[in-house]
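J.: How does the following fold in three dimensions:
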Amino acid sequence: MELGISTFVETTPDVKSGHVISHAERLREVVEEIVLADQVGLDVFGVGEHHREDFAASSPAVVLAAAATQTKNIRLTSAVTVLSSADPVRVYQDFATLDGLSNGRAEIMAGRGSFIESFPLFGYDLRDYEELFEEKLDLLLTLQKSENVTWSGKHRPAIENVSVYPRPVQDPLPIWIGSGGNQESVVRAGLLGLPLVLAIIGGSPLHFAPLVQLYKQAAKHAGHDENKLKVASHSHGFVAQDTETAADLFFPSTAVVMNKLGRERGWSPYTRETFDAARSLNGALYVGDPQTVAEKILHLRKNVGVTRFMLHVPVGTMPHDQVMNAIELFGKEVAPRVREDVAKWEAEQG
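T.: Just a heads-up that it's a prediction; the model follows:
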């Protein structure tokens, strides 16, 4: 069971002072967070790609590269790379470069993206949303498999017998598929035999169990060994020494972000009642003291089948020292509990 952190490098107004941290300062903070996550023994750190004022990381590979030479063991991944509006050749080169700098710790998490700002920015038509992702994923996987590439498609100039460099340390460079829970996306990942990341940020995580089974069935149908498949969860959460403190610290900025997105997307208002309900055992928020968070992750492992869990923190702008404390507790207290409990449970399963 792998444990890690993900972030969107948010720069929303501070809920108390209204101060907005600069993109530059927040980027430097995130590098410190990655270094700490490595020091406390976490397995992976993910940085999401966005192209709007309230998120500072438009280029996850650059942010991760800033931490690569300051870390030793932690894996470094996008969360996600919006592949539909990117050039797969440049994506592959960027992460192969990151792989070299980190000596084989880079990963790509490819997704369609739930934010659409990158499409007009890079000149793509949203009407081609699905087609763009399928075509560009095909090219990215072609690059993963071969140094010398010949490829053609509809939305990008063809490549004829061209070699792509640098080559990564890992062969192949890992590519995960990010999904919000769409059946088509999990089937696609299964048929391709690619590891799957599920964004479980609302409702009951247990509702994702049938999607994991669908993913494994698709993989088995395509001839892949379902026992070797990896499934990750990306979920909002926060850790403090006691559960109520964790909730009180995490709610204000979370509510600001969720209500802002809710106004953009037509969601219902996000209230403290909504937040507290999601903190229950079957809810999608992993907020509490180390024991509470560890128990929820084990519950997810047993009932959904995830093999990697990524705690998304912060949601909205929180004081840097609070985020660093949450990461330290997650690495030093939550992760050891989860690993021990999962090992015992798997031994009981035979």
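
J.: drop to CA atoms for contacts and neighbour counts, all remaining ones
T.: OK.

J.: Val323 - nearest residue in space that isn't next to it in sequence?
T.: Excluding the flanking residues, the one nearest Val323 by CA to CA, 6 or more residues apart in numbering is Pro314, at 6.6 Å.

J.: Quick check: the one you found touching Thr7?
T.: Yes. The pair Pro314 / Thr7 is scored as a contact, 6.7 Å apart, by CA atoms under 8 Å.

J.: so what does the longest strand along the chain touch, helix or strand wise?
T.: Ranked by residue count, the top strand of the chain under DSSP state E comes out as strand 231-239. If contacts are counted by 3 or more CA pairs under 8 Å, 6 or more residues apart in numbering; DSSP states H and E, strand 231-239 sits against strand 196-199, helix 243-265, strand 286-288, strand 308-312, helix 320-329.

J.: ok, 6 Å please
T.: strand 196-199, strand 286-288, strand 308-312 (3 or more CA pairs under 6 Å, 6 or more residues apart in numbering; DSSP states H and E).

J.: buried set for the helix or strand following the first one?
T.: Going down the chain from strand 196-199, the next helix or strand is helix 209-221, by DSSP states H and E. Judged by neighbour count (16 or more other CA atoms under 10 Å), helix 209-221 contains these buried residues: 211-220.

J.: And the residues you listed, which two are furthest apart?
T.: Using CA to CA, those span at most 14.1 Å, a distance reached by Leu211 and Lys220.

J.: Alongside the first, I'd like the structure of this one:
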Amino acid sequence: MEIGISTFVETTPDPQTGEVISHAQRIREVVEEIVLADQVGLDVYGVGEHHRIDYAASAPAVILAAAAAQTQRIRLTSAVTVLSSDDPVRVFQDFATLDGISNGRAEIMAGRGSFIESFPLFGYDLDNYDELFDEKLELLLKIRESEKVTWKGGHRPAINNLGVYPRPVQNPLPVWIGSGGNQESVVRAGLLGLPLVLAIIGGSPVQFAPLVELYKKAARHAGHDASQLPVASHSHGFISESTELAAEKFFPSTQQVMNVLGRERGWGPYTRSTFDTARSPEGALYVGDPETVAQKIIHLRKQVGITRFMLHVPVGTMPHEDVMKAIELLGTEVAPRVREEISQWEAESQ
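T.: Here you go, the predicted structure:
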């Protein structure tokens, strides 16, 4: 069971003061957070790509590369790379470079993206949303399979027997498929035999169990060994010394961000009642003391089959020292409890 962190490098207004830190400051803080995550024994850190004023990570591979030079063990991934509006050649080159700097710790998490700002920014038509992803994923996988590439598609100039460099340390360079729970994307990942990441940020996580089974069924249908394919989850959460303190610290920034997105997407208001329901034992928020969060992760593994858990923290702007403390607790207290109990459970199940 792998345990890690994901972030969108948010620079939203502080919910208490209204102040907004600079993109540069938040980027530097995230590098410090990745270094700490490595030091406390976490397995993976993911940085998500966005192209708007309240998110500072338009180039995740650059941020991860800055941390790669200061870390030893932790795996470094995008979360996600918006592949539909990017060039697969450049994506591969960036992460192969990161793989070299980190000596084999880079991963790509490819997704279509729930934020669409990158499409007009790079000149892509949203009417081609699905077609762009399918085509560019095909090219990305072709590049990782072969040094020399011959390829032709409908939205990018053809490549005729050209080399793509540098080559990564890992062969193949890991490529995960990120999904918000769409059945089509889950089946696609299974048929391709690619690891799957599910964004479980609402409702009951147990409801995702049928999607995991659908993914494995598709993998088996395509001749892949489904038992060897990892499944990850990405969920919002926060850890503090007590569950009450964790909730009080995490609610203001979470409410602010969710209400901004809600106004953009037509959701209802995000209230304290919404928050408290989500952090209940069956909800999708992983907020509490180390024991509370550990038990929710264990439940997710046993009921849904998740083999990698990524805690998304912070949501919105929180004090850097609070985020660092949450990362420390995840690595030193939550992760050991989860790994020990899952190890015992698997041994008893055999």
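
J.: Neighbours of the closest residue to Phe208 of structure 1 other than its chain neighbours, how many?
T.: Spatial nearest neighbour of Phe208 of structure 1, chain neighbours left out: Val304 (6.5 Å); criterion: CA to CA, 6+ apart. If you count neighbours by other CA atoms under 10 Å, Val304 of structure 1 ends up with 20.

J.: Repeat that for Asp125 of structure 2.
T.: 11.

J.: which one is it nearest to, not counting chain neighbours?
T.: Going by CA to CA, 6+ apart, Asp125 of structure 2 has Phe119 as its nearest residue, at 6.6 Å.

J.: so that neighbour is in which element?
T.: Short version, using DSSP H and E: Phe119 of structure 2 is in helix 118-121.

J.: Pull up the aligned stretch in structure 1 for that helix.
T.: With TM-score structural alignment applied, helix 118-121 of structure 2 matches the range 118-121 in structure 1.

J.: check the fit of the helix holding Phe119 of structure 2 onto structure 1 and give the mean distance.
T.: After superposition onto structure 1, helix 118-121 of structure 2 sits on average 0.1 Å from its aligned residues (mean CA distance after the TM-score superposition for structure 1).

J.: Which residues does that helix contact?
T.: Applying CA atoms under 6 Å, 6 or more residues apart in numbering, the contact partners of helix 118-121 of structure 2 are 51, 85.

J.: of the helices and strands packed on strand 231-239 of structure 1, which approaches Ser22 of structure 1 most closely?
T.: Nearest to Ser22 of structure 1 among these is strand 308-312; the distance by CA to CA comes to 20.6 Å.

J.: and the closest one, what does it pack onto?
T.: Using 3+ CA pairs under 6 Å, 6+ apart, the elements in contact with strand 308-312 of structure 1 are strand 2-7, strand 231-239.

J.: Can you tell me, leaving aside adjacent residues, what's nearest to Phe140 of structure 2?
T.: Rather than Phe, residue 140 of structure 2 is Leu. Counting by CA to CA, 6+ apart, Pro88 is the residue found nearest to Leu140 of structure 2 once chain neighbours are left out, at 5.0 Å.

J.: same question but for Tyr124 of structure 1, I mixed them up
T.: The shortest distance from Tyr124 of structure 1 to any non-neighbouring residue, by CA to CA, 6+ apart, is to Ser85 (6.6 Å).
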